[in-house]
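1. A structural model of the following input is requested.
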Amino acid sequence: MPATDALSRALESPGEPPVRSLPPAVSALLRALAAPPRLAAHLRLVHDVAHDLADWLAGHCPALEFDREAVLFGAATHDIGKAVHTAELTGPGSAHEPAGRELLLAHGFPEHLARFAVTHATWHGSAVSIEELLVSTADKVWKGKRVQDLEDLLVGRLATATGAERWAAYLELDGVLGRIAEAADGRLGFQAAFPVHP
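-> Okay, the predicted model is just below:
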């Protein structure tokens, strides 16, 4: 099924301020699925914020090793299951999470990347990786939402890696998330400009 004009615009519009493009493999998958244009716009926005977070983290905390490409892929595909469960684009639901993982696996993506479709909504537990925390954070702060328990987990990882006091790590993270959140209205407007249905 060919991509619609609205989907092409959602994938290619530069945005103001500019919004980074999705990885080519993700754009190709969204086109193949004839994904809802609003979903494509949302994935671009979260991916764009994940870029900013990854850039900040690499500069601020080089001792904290993380898989940058996994973070960017995870942000770019975290809600891919909403291409199947389209009602969850405008309403609550979590059916898109396992469906997204299965969809990515069915299209040949490895488990370590497909996992973000499920883990972006849950960040508790000792096995949660720094990559999963970053994707979850990007998925919240793109629209200006701040989630204290999620940010506390990230602060803990930053403090451990840098040797800084938790309060100092918090101030650093709070500063970058605050700057990202300031542009939330523009991001929300960009997403809303694209229809839910092709």
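2. can we go C-alpha only for contacts and neighbour counts from here?
-> Noted.
3. which SSE is immediately downstream of the host helix or strand of A41?
-> Using DSSP states H and E, A41 maps to helix 37-60. Reading on from helix 37-60 to the C-terminus, the next helix or strand found by DSSP H and E is helix 68-77.
4. same question for the helix holding A41: list its buried residues.
-> 37-51, 53-54, 57 (16 or more other Cα atoms under 10 Å).
5. what about A99, distance to Q191?
-> 22 Å (Cα to Cα, to the nearest Å).
6. one more: V84?
-> Look at V84 and Q191: by Cα to Cα, they are 19 Å apart.
7. neighbour count for these two, which is higher?
-> The neighbour comparison of V84 against Q191 (other Cα atoms under 10 Å) goes to Q191, with 22 against 16.
8. which non-adjacent residue is nearest the more buried one?
-> Nearest residue to Q191, sequence neighbours excluded (Cα to Cα, 6 or more residues apart in numbering): A41, at 5.3 Å.
9. the one you found touches V196, doesn't it?
-> No. Judged on Cα atoms under 8 Å, A41 makes no contact with V196 at a distance of 10.1 Å.
10. which residues do those two both contact?
-> Shared contacts of A41 and V196 (Cα atoms under 8 Å, 6 or more residues apart in numbering): none.
11. hmm, who's touching the one helix or strand A117 maps to?
-> Using DSSP H and E, the element containing A117 is helix 116-119. Here helix 116-119 makes contact (Cα under 8 Å, 6+ apart) with 74-75, 77-81, 96-98, 100-101, 132, 135-136.
12. mind redoing it with 6 Å?
-> Residues from elsewhere that reach helix 116-119 (Cα atoms under 6 Å, 6 or more residues apart in numbering): G74, H78, E97, P98, G100, R101.
13. burial of the closest residue to the fourth one other than its chain neighbours, as a residue count?
-> Leaving aside its chain neighbours, P98 sits nearest to V118 (5.7 Å; criterion: Cα to Cα, 6+ apart). As a burial measure, V118 scores 22 neighbours (other Cα under 10 Å).
14. what's the answer for P92, then?
-> 8.
15. who are the packing partners of the strand or helix carrying S8?
-> Assigned by DSSP H and E, S8 belongs to helix 5-12. On a contact count with 3 or more Cα pairs under 6 Å, 6 or more residues apart in numbering; DSSP states H and E, helix 5-12 meets helix 37-60.
16. another sequence for comparison is provided below:
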Amino acid sequence: MTSDLLRRALTSERTLRPLPAAAVALLEELQAPPRLAAHLRAVHDVAAQLADWLAEHHPAVVIDREAVLFGAATHDIGKVEHPAELSGPGSAHEQAGCDLLLARGVEERFARYARTHGSWSADLPLEDLLVTLADKVWKAKRVADLEQLVTDRLAVASGQEPWEVFLALDDVLDRIAAGADARLAFQSGYPV
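-> Below you'll find the model as predicted:
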């Protein structure tokens, strides 16, 4: 039975897009902490904004949008098993989340984001970098080396000059970051 607070975290705040139905079902089944659900909604909404921007400004760059959005919606699901990481540091939830998703029949193409969102490198697919970027910028955290990886990847894929890509990416990230206070307030409105 889903708690009222979890249900509210999953459905209130109409300015945030709803999570994919499969992600909602998992969070309800696991009786996820309401704060986790609120966090996942905020990051999912930012990932959707990034995917929309990408489709508009880099239409030649093809991503697995469905996987990005599901990945953003479940990237921290391992915190169900490691609840101390909801309010403190830690990375045990990353592999645990991927394992949890795989054990519930979620395809690797969707589950991997739980494992990859906490670190980034040039060998990760663009989709993974986008989920990681969403997980940073939702709270207005800007990470130069992550943004550079995304810029470089988009410049190569689109044929644009890196400085052009960077300026456009910087603009969208500034716009998204401007909404951080509202997203943080939404998340903080739910207990750990």
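17. against L130 of structure 2, how distant is the corresponding residue of structure 2 for the residue nearest to P98 of structure 1?
-> For V118 of structure 1, the aligned residue in structure 2 is R115 (criterion: TM-score structural alignment). Between R115 of structure 2 and L130 of structure 2 the distance is 14 Å, computed by Cα to Cα.
18. repeat for S158 of structure 2
-> From S158 of structure 2 to L130 of structure 2 the distance is 16 Å (Cα to Cα).
19. tell me which of those two has more neighbours.
-> L130 (25 against 16).
20. aligned to that one, what sits in structure 1?
-> Per TM-score structural alignment, L130 of structure 2 is aligned with L134.
21. give the helix, strand or coil label for its match.
-> Classification of L134 of structure 1 using DSSP: H, G, I helix; E, B strand; the rest coil returns helix.
22. what's the separation between G97 of structure 2 and R14 of structure 2?
-> Taken as Cα to Cα, the span from G97 of structure 2 to R14 of structure 2 is 27 Å.
23. higher neighbour count, the two?
-> Neighbour count, other Cα under 10 Å: between G97 of structure 2 and R14, G97 has more, with 25 against 7.
24. and the more buried one, what does it touch?
-> Neighbour list for G97 of structure 2: I77, G78, A114 [criterion: Cα under 6 Å, 6+ apart].
25. grab the nearest non-local neighbour of the most centrally placed residue in structure 2.
-> The centre of structure 2 sits closest to A72, judged by Cα atoms, centre = their mean, with a distance of 3.0 Å. Here the nearest residue to A72 of structure 2 in space, its sequence neighbours aside, is H44; by Cα to Cα, 6+ apart that works out to 4.8 Å.
26. doesn't G71 make contact with that neighbour?
-> No. Contact between H44 of structure 2 and G71 fails when scored by Cα atoms under 6 Å: they sit 8.1 Å apart.
27. rewinding a little: isn't the residue nearest to the centre of structure 2 up against V46?
-> No. Contact criterion Cα under 6 Å: A72 of structure 2 and V46 do not qualify, at 8.7 Å.
28. who's in contact with stretch 51-71 of structure 2?
-> So stretch 51-71 of structure 2 is contacted by F110, Y113, E127 (Cα under 6 Å, 6+ apart).
29. equivalent range in structure 1 for it?
-> Stretch 51-71 of structure 2 lines up with residues 54-74 of structure 1 when matched by TM-score structural alignment.
30. again with stretch 173-185 of structure 2
-> Residue span in structure 1 matched to stretch 173-185 of structure 2, by TM-score structural alignment: 177-189.
31. could I get the buried residue list for that stretch?
-> Buried, per 16+ other Cα under 10 Å, within stretch 177-189 of structure 1: L177, I180, A181, A184, R187, L188.
32. do the same with stretch 102-116 of structure 2
-> Those would be F110, A111, R112, Y113, A114, R115, T116, for stretch 102-116 of structure 2 by 16+ other Cα under 10 Å.
33. between those residues, which is nearest R142 of structure 2?
-> Of all the buried residues of stretch 102-116 of structure 2, R142 of structure 2 sits closest to T116, with 18.0 Å by Cα to Cα.
34. what's the distance between that closest one and L167 of structure 2?
-> T116 of structure 2 is 26 Å from L167 of structure 2, by Cα to Cα.
35. and what about P18 of structure 2, helix, strand or coil?
-> Classification of P18 of structure 2 by three-state DSSP places it in coil.
36. please name the nearest non-neighbouring residue to the aligned residue in structure 1 for it.
-> The alignment partner of P18 of structure 2 in structure 1, by TM-score structural alignment, is S21. Leaving aside its chain neighbours, S21 of structure 1 sits nearest to R44 (6.4 Å; criterion: Cα to Cα, 6+ apart).
37. trace the one you found over to structure 2, please.
-> Superposed on structure 2 with TM-score structural alignment, R44 of structure 1 falls opposite R41.
38. also V147 of structure 1?
-> With TM-score structural alignment defining the correspondence, V147 of structure 1 maps onto V143 in structure 2.
39. that match and V137 of structure 2: what is the separation?
-> 8 Å.
40. do the same with H93 of structure 2
-> 20 Å.
41. now D99 of structure 2
-> Note on D99 of structure 2: its distance to V137 of structure 2, by Cα to Cα, is 26 Å.
42. okay, now the residue nearest to S136 of structure 1 when sequence neighbours are not counted: neighbour count?
-> Leaving aside its sequence neighbours, S136 of structure 1 sits nearest to H120 (Cα to Cα, 6+ apart; 4.7 Å). By other Cα under 10 Å, 24 other residues sit near H120 of structure 1.
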